[in-house]
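Enquirer: Generate coordinates for the sequence data below:
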Amino acid sequence: MSLQRSDIPGEILAQFARGMVVPAHPLALNSQRQFDRRHQRALTRYYVDAGAGGLAVGVHTTQFNIREQGLYETVLSAAIDDQRSWTSRPMMMIAGLCGHTKQARAEAHIAGSLGYQAGLLSLAALPTASEDELIAHCEAVSQDIPLIGFYLQTAVGGLKLSSEFWRRFALIPNVLAIKVAPFNRYRTIDVVRGIVDAHAEDRVFLYTGNDDHIVLDLALPFTAMREGQPVTVRFRGGLLGHWSVWTASATKLLARIKAELASGDGTLSPELLALDARVTDCNSAFFDVTNDFQGCIAGCHEVLRRQGLLEGIWCLDPHETLGPGQLEQIDRVYELHGDLSDDAFVHANLARWLA
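Expert: Below you'll find the predicted structure:
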């Protein structure tokens, strides 16, 4: 089946345009590293009740190698079934798409048949492709599902892409948004310039994936010049691995930012701006910055394990685990920034989510 932007329900598209919290959905496994259906269901219920506007499934945080394990359709189906059975609230469901064109299009067909509205397209499988080849790949996959571009940081397999690439990407008619996650301010601005140069700032929505700069991405305007005139764009929301944990707090944070921007002269309080460094400090522990992101998935699992949402931190790859010293860093973050957690919210609802 082929899905177009016009096929997305109007209410969901409007919410996505206004900006929402979209957690990158982790994968629940048991001690034998097999799919743990009960805890996977609990995670989805948690994100729904925490106020997430959508879910991203089959993405980096879900572990890309669900594909080699034959779990891609199983995991996508579980998430959308659990979301629909738990709430009648419309949500944006986004599927991760990977691989060369044939594989990415096959995954787009699976996602669309299950009811997903958009595909987050990773280009990590095409490290030697030219930008012309990458654009041709994106155009082909966009025939099957509305696309969200993915500027993945190079430390975990992403490609360095030019502003011209993002201009050409934004001109593809079935492109919906771009997740900007290079963890690099220069490359983030390249995406902004590309969208502005394409005259696509009102059609292609920016979502932050810069887990090291969440608050300021959402709070600050980004201005690029076009034909001698400044054009200002803003990140609408976030699609983040970091928001797979402490999600109820993330929804409050986004609401607070939007409220401050909408009030009075739109100035931001020093207290809000100061949260940027605190949230980034939390991310440094969760994403294992000390060890070059070695434990970025396991670190999020550890937070969810402490809350009872996962039984352990197991990943499909037995070598993928916490980095040296990461556990102590997570302990430090809990001690210093525990007020940013949503532990009390999880504790009050956990039994219901696991039922």
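
Enquirer: all contacts plus neighbour counts: C-alpha atoms, from now on.
Expert: OK.

Enquirer: which parts of stretch 197-214 are buried?
Expert: Buried positions in stretch 197-214, judged by neighbour count with 16 or more other C-alpha atoms under 10 Å: 197-201, 204-214.

Enquirer: In strands, which of those fall?
Expert: 205-208 (DSSP state E).

Enquirer: Put together TSV for these, with distance to residue 317 on each row.
Expert: Listed next are these as TSV, based on distance: C-alpha to C-alpha, whole Å:
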residue	distance to residue 317
205	34
206	32
207	29
208	27
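
Enquirer: with those residues in mind, which one is nearest to residue 320?
Expert: Nearest to residue 320 among these: residue 208, at 25.3 Å, using C-alpha to C-alpha.

Enquirer: Could I get the full set of strands for the stretch 151-300 of the chain?
Expert: Along the stretch 151-300 of the chain, counting by DSSP state E, counting those that start in this stretch, strands occupy 175-181, 205-208, 222-226, 229-233, 235-240.

Enquirer: Include distance to residue 297 when you put those into JSON lines, please.
Expert: Shown next, in JSON lines, are those (distance: least, C-alpha to C-alpha, whole Å):
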{"stretch": "strand 175-181", "distance to residue 297": "15"}
{"stretch": "strand 205-208", "distance to residue 297": "18"}
{"stretch": "strand 222-226", "distance to residue 297": "30"}
{"stretch": "strand 229-233", "distance to residue 297": "31"}
{"stretch": "strand 235-240", "distance to residue 297": "12"}
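
Enquirer: Go through the ones you listed and pick out the most buried.
Expert: Mean neighbours per residue, mean count of other C-alpha atoms under 10 Å, is largest over the strands of the stretch 151-300 of the chain for strand 205-208, with a mean of 28.

Enquirer: which strands and helices sit next to it?
Expert: strand 175-181, helix 214-219, strand 235-240 (3 or more C-alpha pairs under 8 Å, 6 or more residues apart in numbering; DSSP states H and E).

Enquirer: If we use 10 Å, what do you get?
Expert: Counting contacts by 3 or more C-alpha pairs under 10 Å, 6 or more residues apart in numbering; DSSP states H and E, strand 205-208 is packed against helix 10-18, strand 147-152, strand 175-181, helix 185-197, helix 214-219, strand 235-240.

Enquirer: and for comparison, fold this next one:
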Amino acid sequence: PTAQAVREAELLRAHGYHAGLLSLAALRDADEDALITHARAVAGVIPIVGFYLQPAVGGRVLPLSFWRRFAAIENVVAIKIAPFNRYQTLDVIRALAESGREDIALYTGNDDNIVADLITPFSFGGKELRITGGLLGHWSVWTQKAVELLRRCKEDAATPGLLRLGVEITDSNAAFFDAAHGFHGCIAGLHEMLRRQGLLEGIWCLDENEGLSPGQAEEITRVHRAYPHLHDDAFVARHLDEWLR
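Expert: Purely as a prediction, here's the structure:
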């Protein structure tokens, strides 16, 4: 896996990419030393963004000790935190706080907890860190509203209204990501929302076995009706002809 990852990093660099997102999904049985060796090899080619992917969709548990060592790799520029787990999220943030690094950006990938991640000040040992933005599958839909949400989370104080909005977004994400069926329909669910807006012709996935789960389409309809302030249908409709020329 390391040789392939290095080749892919070289390809990214050749095409002008600024950084590469480093998945460790192919190293599920490797020990911590092997993971760090792998990360260092890729970081020797291109700046890297760490990726804590939840085990339910192919990731693995990465302990505090791993993130401490990962944060010590000079060419790490950011970390995407997406374990869908509060304890594991805190492991990453604590490790970065203890590392003393101030040049590593944190991004939430926790689609189940977007607002809380973005508005929370995290403090460890007297050092406060914030999650600066999101790398989120959820933001592939209703994107105009996502931009507004990010701005609001950065500028506004945490209020009951903002926390309530976070719950509504999580409820919507449960429908899009098919949480009820272990995320089986997560890609198809996003495609379905884009199809309904006219941005896609269908919901086909690279894996022909992936599709909407039973009842998922109805759940997407429910959250769309329940939270009209979260979707950007009108914005998309205004620009659809322009975008699809």
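
Enquirer: Any idea what the TM-score is?
Expert: Laid over one another, the chains give 0.98 as their TM-score (TM-score structural alignment, normalised by the length of the second structure), with 245 aligned residues with a C-alpha RMSD of 0.9 Å.

Enquirer: Could I get the helices and strands packed on strand 205-208 of the first structure in a markdown table, plus columns for distance to residue 164 of the first structure?
Expert: As requested, those are exported to a markdown table (distance: least, C-alpha to C-alpha, whole Å):
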| stretch | distance to residue 164 of the first structure |
| --- | --- |
| helix 10-18 | 24 |
| strand 147-152 | 14 |
| strand 175-181 | 14 |
| helix 185-197 | 6 |
| helix 214-219 | 22 |
| strand 235-240 | 20 |
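
Enquirer: between the ones you listed, which gets nearest to residue 104 of the first structure?
Expert: strand 147-152 (11.3 Å).

Enquirer: quick one: that closest one aligns where in the second structure?
Expert: Aligned using TM-score structural alignment, strand 147-152 of the first structure spans residues 48-53 in the second structure.

Enquirer: could you list every residue that touches the spatially most central residue of the first structure?
Expert: Centroid-nearest residue in the first structure: residue 239, 2.7 Å away (criterion: C-alpha atoms, centre = their mean). Going by C-alpha atoms under 10 Å, 6 or more residues apart in numbering, residue 239 of the first structure touches 20-24, 54-56, 94, 178-181, 206-211.

Enquirer: swap the cut-off to 7 Å and go again
Expert: 21-24, 179, 207-209 (C-alpha atoms under 7 Å, 6 or more residues apart in numbering).

Enquirer: so can I have JSON lines of the residues you listed showing distance to residue 275 of the first structure?
Expert: Formatted as JSON lines, these follow (distance: C-alpha to C-alpha, whole Å):
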{"residue": "21", "distance to residue 275 of the first structure": "17"}
{"residue": "22", "distance to residue 275 of the first structure": "20"}
{"residue": "23", "distance to residue 275 of the first structure": "19"}
{"residue": "24", "distance to residue 275 of the first structure": "21"}
{"residue": "179", "distance to residue 275 of the first structure": "22"}
{"residue": "207", "distance to residue 275 of the first structure": "19"}
{"residue": "208", "distance to residue 275 of the first structure": "16"}
{"residue": "209", "distance to residue 275 of the first structure": "17"}
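
Enquirer: Closest one of the residues you listed to residue 133 of the first structure?
Expert: residue 179 (20.3 Å).

Enquirer: Alignment lookup: the closest one to the second structure.
Expert: So residue 179 of the first structure corresponds to residue 80, using TM-score structural alignment.

Enquirer: Quickly note the distance from that match to residue 164 of the second structure.
Expert: Distance from residue 80 of the second structure to residue 164 of the second structure, counting by C-alpha to C-alpha, to the nearest Å: 24 Å.

Enquirer: now swap in residue 136 of the second structure and tell me
Expert: Distance from residue 136 of the second structure to residue 164 of the second structure, by C-alpha to C-alpha: 20 Å.

Enquirer: what does residue 234 of the second structure give?
Expert: For residue 234 of the second structure, the distance to residue 164 of the second structure - C-alpha to C-alpha - is 23 Å.

Enquirer: now residue 121 of the second structure
Expert: The value you get for residue 121 of the second structure to residue 164 of the second structure, if C-alpha to C-alpha is used, is 18 Å.

Enquirer: Would you map the helices across the second structure?
Expert: Ranges of helices in the second structure, per DSSP state H, are 2-14, 32-43, 64-71, 86-99, 114-119, 143-155, 160-177, 186-196, 216-226, 233-243.

Enquirer: check which helix or strand covers the nearest residue to the residue nearest to the centre of the first structure once chain neighbours are set aside.
Expert: Among residues not flanking residue 239 of the first structure along the chain, residue 22 sits closest, at 4.6 Å (C-alpha to C-alpha, 6 or more residues apart in numbering). Using DSSP states H and E, residue 22 of the first structure sits in strand 21-23.

Enquirer: Where in the second structure does that strand fall?
Expert: By TM-score structural alignment, strand 21-23 of the first structure lines up with nothing in the second structure.
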